[in-house]
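*Asks:* coords below, sequence missing:
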């Protein structure tokens, strides 16, 4: 690890986060419906698998990080939820570090997860991390949140422009093949 500023320390994810097995939050029925209230989560790419009307066993102590124990994928969650399976850990604040700071830090770490095993306890929790004072962590999170919000807006506008260009192309093709465009 590079030399840290004087007021920063070195820690591990395991020292900064408490983990919980999600067993008591697993959804009983996979008959999801978008009209139901409670999202059912996975830490993988799909994230929200659907919505359930189950009212018991809902996780409410947010924010947390959900960690896929087999792929090491992570998601930051700040709303109530249920989960699909026990193949994840729910990582919670333990007082030492800002949870969103730790989530952002997890996004830049490369960790090889090429075998089918549970990674949190065996490896990921032991990864050494730089840890600034809590106030500095919160400032870093605030800056990142603002910058990511601006980038999300740029992405939204770019996607809108791409959609408009595709519509324009279709319109030009339609005109060309209906005789409205002539050489």
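*Replies:* Noted; the coordinates are in hand. The model shown is predicted, which means the values in this text are computed figures rather than measured ones.
*Asks:* CA atoms for contacts and neighbours, from now on please.
*Replies:* OK.
*Asks:* the helix ranked longest in the chain packs against which elements?
*Replies:* In the chain, taking DSSP state H as the definition, the longest helix is helix 134-176. Packed against helix 134-176 by the contact rule (3 or more Cα pairs under 8 Å, 6 or more residues apart in numbering; DSSP states H and E) you find helix 99-108.
*Asks:* adding another structure so you can compare the two:
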């Protein structure tokens, strides 16, 4: 995709692609970016790359959190099984261990009041279903997010290719100007 912007001025303050020439001519090129389709395209590609980088960073952070929560959920399932065994052995109610209680409250599977109290069979079964869902649901959402990430990366690669092509064209133009002088 090539975006053409006519009559717009960019006030992009990040390091400019193109090396020392772009740094020296930065203010002049910003004023005339709308006049020069190559510079306009280069600025647009740079903006797209910056935006995509932010989105990818956000996605990776969320994916890491979900993965860590799923791993913790799988670990806590054994504790829940042990608590269920105690209930089957004859205890009327059990209390959650502190770590499991914090995990359950942090992930909104139970309120603080519920998690702090004694739990019976039905409450523990409900909790186990929620924790199992959390442990298995990560793989389903990860697939959808992997597709989105591939789309982001594809757009990033397109923007990068476009930016590199513009830079190469500018080098070619500068080479011709220099050789004609």
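*Replies:* That came in fine, so what should we check first? Because the structure is a prediction, the values reported are computed rather than measured.
*Asks:* give me the TM-score for this pair.
*Replies:* Put the two chains on top of each other and the TM-score (TM-score structural alignment, normalised by the length of the second structure) is 0.29; 79 aligned residues with a Cα RMSD of 4.6 Å.
*Asks:* and the angle for the longest helix of the first structure with helix 99-108?
*Replies:* If you take axes from the mean of the first three to the mean of the last three Cα atoms, to 10 degrees, helix 134-176 of the first structure sits at 60 degrees to helix 99-108.
*Asks:* pretty sure residue 39 of the first structure is in a strand, no?
*Replies:* Yes - counting by DSSP: H, G, I helix; E, B strand; the rest coil, residue 39 of the first structure is located in a strand.
*Asks:* next, the residue lying closest to it once chain neighbours are set aside: secondary structure please.
*Replies:* Distance criterion Cα to Cα, 6 or more residues apart in numbering; nearest residue to residue 39 of the first structure, sequence neighbours excluded, is residue 51 at 4.3 Å. Secondary structure assignment for residue 51 of the first structure (three-state DSSP): strand.
*Asks:* so residue 51 of the first structure is in contact with residue 83, correct?
*Replies:* No - under the criterion of Cα atoms under 8 Å, residue 51 of the first structure makes no contact with residue 83, lying 10.3 Å away.
*Asks:* who has more neighbours out of the two?
*Replies:* residue 83 (27 against 21; other Cα atoms under 10 Å).
*Asks:* state whether the more buried one and residue 40 are indeed in contact, as I suppose.
*Replies:* Yes - the pair residue 83 of the first structure and residue 40 qualifies as a contact (Cα under 8 Å) at a distance of 4.9 Å.
*Asks:* related to what we said a few turns ago, which residues are in contact with each of residue 51 and residue 83 of the first structure?
*Replies:* When Cα atoms under 8 Å, 6 or more residues apart in numbering defines a contact, the residues bordering residue 51 of the first structure and residue 83 alike are residue 40.
*Asks:* spatially central residue for the second structure, please.
*Replies:* Centroid-nearest residue in the second structure: residue 59, 1.3 Å away (criterion: Cα atoms, centre = their mean).
*Asks:* so residue 130 of the first structure lies in a helix, does it not?
*Replies:* No - under three-state DSSP, residue 130 of the first structure falls outside any helix and is assigned strand.
*Asks:* excluding sequence neighbours, find me the nearest residue to it.
*Replies:* residue 10 (4.8 Å).
*Asks:* residue 101 of the second structure now?
*Replies:* Nearest non-adjacent residue to residue 101 of the second structure (Cα to Cα, 6+ apart): residue 115, at 5.6 Å.
*Asks:* please apply the same query to residue 159 of the second structure.
*Replies:* Of all residues not flanking residue 159 of the second structure in the chain, residue 45 sits nearest, at 4.9 Å (Cα to Cα, 6+ apart).
*Asks:* how far does the strand or helix carrying that neighbour sit from the chain's center?
*Replies:* Using DSSP states H and E, residue 45 of the second structure maps to helix 37-88. The chain centre lies 6 Å from the centre of helix 37-88 of the second structure; the measure is Cα atoms, centre = their mean, to the nearest Å.
*Asks:* any idea which helix or strand comes after it?
*Replies:* Next element after helix 37-88 of the second structure (DSSP H and E): helix 98-106.
*Asks:* quick one, that following helix and helix 37-88 angle?
*Replies:* Using the same axes, to 10 degrees, helix 98-106 of the second structure lies at 130 degrees relative to helix 37-88.
*Asks:* what about residue 76 of the second structure, neighbour count?
*Replies:* Using other Cα under 10 Å, residue 76 of the second structure is surrounded by 20 other residues.
*Asks:* and the nearest residue to it once chain neighbours are set aside, how far is that from residue 27 of the second structure?
*Replies:* Of all residues not flanking residue 76 of the second structure in the chain, residue 100 sits nearest, at 6.7 Å (Cα to Cα, 6+ apart). Residue 100 of the second structure sits 57 Å away from residue 27 of the second structure, going by Cα to Cα, to the nearest Å.
*Asks:* ok, the two, which is more surrounded?
*Replies:* Between residue 100 of the second structure and residue 27, residue 100 has the larger neighbour count (other Cα under 10 Å), namely 19 against 14.
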